[in-house]
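Q: no sequence on this one, just coordinates:
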């Protein structure tokens, strides 16, 4: 079911209904008890424990992205689950014979095939609060916007620094790939753009909201740069570029929002330039009188 939801998001087949089906997937997972950590349930093998944690984190992310695309509430709260994040382990280390001592020896400083998922989940609570804030019926408070923005910017900086410190492997086996780096950066910045973009128009009249205007433009520039094909791209970067060209859902709407933001900013800068020229001419004329 997770693969089916991902296929809907990337191919556009029944894409408008992704939020509905993602919600059904979330509730199916909760009915299976995935929202409760296996250590709080009956005794399970380390393999089954980690599989349940990975599956729950994947479902949460699918539901969150679908909610952001649909402009709807995720209908999930951190109080609704106590499942711990998956451990930083390679898939080949998870077998039926894997012991608890092996699971506790690997730290976050070493790269595994779960590193990107584990690192991204650390910002889930902040990104969930952002989606709830921008999609709620009541107007958001700017103070809350700034608080969430600070949390997300700090999380993004720490997240990207950690991921870039891992060895590189374009196939994502022994190191992190360009595909993973670009995808994580896209996810983080599209939340930042969604958080500040509603304040962009107010920032033109109220200097108090100028930070949102600047942050929106910076996030849009970062997103637009991801959609620029690099010379001699790596195999994983070719896959990412192909996904951006042929994909649907967030892979199609994100560049549109980024380009529109940059276009509006450019138009406003040109208008400000024309107004400043007119004001300068008026002042010069007054000085000659």
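A: Yep, that arrived. Here the structure is a predicted model, which means the values were calculated and not measured. Numbering: from 1, shown residues only.
Q: drop to CA atoms for contacts and neighbour counts, all remaining ones
A: Fine.
Q: which other helices and strands contact the one helix or strand residue 162 maps to?
A: Element membership for residue 162, per DSSP states H and E: helix 142-165. Using 3 or more C-alpha pairs under 8 Å, 6 or more residues apart in numbering; DSSP states H and E, the elements in contact with helix 142-165 are helix 115-121, helix 124-135, helix 178-196.
Q: okay, the angle between it and helix 124-135?
A: Between helix 142-165 and helix 124-135, the angle comes out at 140 degrees (axes from the mean of the first three to the mean of the last three C-alpha atoms, to 10 degrees).
Q: tilt between helix 142-165 and helix 178-196?
A: 170 degrees.
Q: can you list the helices and strands packed on helix 142-165 in a markdown table and add mean neighbour count and distance to residue 279?
A: A markdown table is the format used below for the helices and strands packed on helix 142-165 (neighbours: other C-alpha atoms under 10 Å; distance: least, C-alpha to C-alpha, whole Å):
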| stretch | mean neighbour count | distance to residue 279 |
| --- | --- | --- |
| helix 115-121 | 20 | 49 |
| helix 124-135 | 20 | 38 |
| helix 178-196 | 21 | 30 |
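Q: another one to put next to it:
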């Protein structure tokens, strides 16, 4: 019990008027809430009648007297207290945001007076997902109850096949589960289901829930109840885990928890907020199992066990940094806390429980699925250090930024050829899941570059030594918007991404919201200085503005019922309206769109020190330090020299960025 309960709190409560908190009663029927459909509140409602599931049309008691939920304030009222670092707090919820979250940029754009509070109101929408709520806090069922909803053998076989299908892209989780070992235990389960341990049941139900979530043509197989069944299996998986004692945690338990997190992340509850409550627990349990230390430190771990522990830890570390990055929070795993090496590039068939040593690595080709996870891991390990730098309470040293930038470039240039994203004409000849892998790697790199340099956009206006950061940040953000437009186009019927099965990357994902906000911030800084009325703004600025308009149109087209998407679209629309008078486009006669002017990829053709030398940065004999040599250092008193170099006159984009 809280020690303050019997002492301080009564006196405080006595001074406050008595208030009664009433929970909001849902107005829609349960089936419509699960499917996120508009309910006409009849019994049965139109949606349930059309699907032939009248019996599922149930309402909460007192729904007729329910009132709309309280709306939230707008973006301008949310920006109250900016942290000493790069984060900020929303007063009503006290949500911390670091510089990696898209709406943290709003703190720097507060002077734009984004919108009236009523424009950004929640309108009764909420980030909380009903399906996730149904799976949280569920009581643990009895052993018999846990088996009552087990699907038939044929249905289970189909779901397992979908989960491990190489063409069904589910990310690194499939690499964390050794397929031959799993299938052996799977057969044991069907021979005697009642003897299966709880960890095995938890993993099975977690796999079922994820597979159903990503099944195509689910209406034919599950009569439109795929979401309901997925939530049911997810709940059963949680009930199995709830019955496992903390002292009985094993590797299979961690596999089940990680698989459950895939389902929770797929709900896109505020782009990953659904796994906040579980990710920290998984990390601590994994550390308790010693997965954060490389297996080479232990003599009682077999080569097979050691390699699987590396795979599981790598999967967990990737989920941790990605969710932390997109939510603008410090990661649960710190670089200094683990020394586990990446797993080797091997097939599952290369690993056997009885092997006495791990085989040598295979070449990085598309025939070895784990190669994608390893390539992604090399970028995410640097991204973790970027997040740590941005969330650090210590003063930020620019030399560290340059070091991280070079490390990002090094891992980017080391991407295997088969995972490099070329032209979309070539991409159409490849399998959709391979295209998604390439896009994920590209977006991760450019997101890391963008947030690493974003805090120096303001300083680059007056300090020539920071213009490398300005250029890197703006270029990567433009590239991300170019990918957004390409994904939006290819996701349409007939596009090369229209048939993707599994976890995909959508044009309204968190990968592109931060890039749009960064470019708005850049234009805000660039156009902030007074210009003579009618003066010609450089083409570079107009290109960026047009790219933002295209991105805004995509966000508005994909709003649907998602509050976060609606908010991004509204903020972009408002900011572009405020920036438009400063950027005259009435007589612009541009030969190509802004997205075509964006660089197609990073500084891939500028290897090592040559990349920095072009921008006045040289690497000393001591590789731990950089010296920034500004060619305009003597002109700091010249106002013209202090202007941001945004026109990029004479810059060879084709040579540097490899434009097609």
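A: In hand now; what should we look at? The structure displayed is predicted, hence computed values, not measured ones.
Q: okay if I get the helices and strands packed on helix 142-165 of the first structure as CSV plus distance to residue 222 of the first structure?
A: Below are these laid out as CSV (distance: least, C-alpha to C-alpha, whole Å):
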stretch, distance to residue 222 of the first structure
helix 115-121, 18
helix 124-135, 18
helix 178-196, 7
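Q: out of those, flag the one nearest residue 172 of the first structure.
A: helix 178-196 (8.0 Å; C-alpha to C-alpha).
Q: that closest one maps to which residues in the second structure?
A: On the second structure, the counterpart of helix 178-196 of the first structure by TM-score structural alignment is residues 435-453.
Q: how big is the offset of the matching stretch relative to the first structure?
A: Here the mean offset of stretch 435-453 of the second structure against the first structure after fitting is 1.0 Å, by mean C-alpha distance after the TM-score superposition for the first structure.
Q: run through who's touching that stretch.
A: With contacts defined as C-alpha atoms under 8 Å, 6 or more residues apart in numbering, stretch 435-453 of the second structure is touched by 99-100, 372, 375-376, 379-380, 383, 386, 390, 401, 405, 408, 412, 419-421, 427, 469-470, 472-474, 476-477, 479-480, 483, 504-505, 511, 515, 518, 601-602.
Q: let's see it at 6 Å
A: Here stretch 435-453 of the second structure makes contact (C-alpha atoms under 6 Å, 6 or more residues apart in numbering) with 100, 383, 419-421, 469, 473, 476.
Q: one more: stretch 77-97 of the first structure?
A: By C-alpha under 6 Å, 6+ apart, stretch 77-97 of the first structure touches 35-37, 47, 50, 53-54, 112-115.
Q: distance to residue 181 of the first structure and secondary structure added to those residues, as JSON lines?
A: Converted to JSON lines, those look like this (distance: C-alpha to C-alpha, whole Å; DSSP: H, G, I helix; E, B strand; the rest coil):
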{"residue": "35", "distance to residue 181 of the first structure": "28", "secondary structure": "coil"}
{"residue": "36", "distance to residue 181 of the first structure": "30", "secondary structure": "coil"}
{"residue": "37", "distance to residue 181 of the first structure": "28", "secondary structure": "coil"}
{"residue": "47", "distance to residue 181 of the first structure": "27", "secondary structure": "helix"}
{"residue": "50", "distance to residue 181 of the first structure": "24", "secondary structure": "helix"}
{"residue": "53", "distance to residue 181 of the first structure": "22", "secondary structure": "helix"}
{"residue": "54", "distance to residue 181 of the first structure": "19", "secondary structure": "helix"}
{"residue": "112", "distance to residue 181 of the first structure": "14", "secondary structure": "coil"}
{"residue": "113", "distance to residue 181 of the first structure": "13", "secondary structure": "coil"}
{"residue": "114", "distance to residue 181 of the first structure": "13", "secondary structure": "coil"}
{"residue": "115", "distance to residue 181 of the first structure": "11", "secondary structure": "helix"}
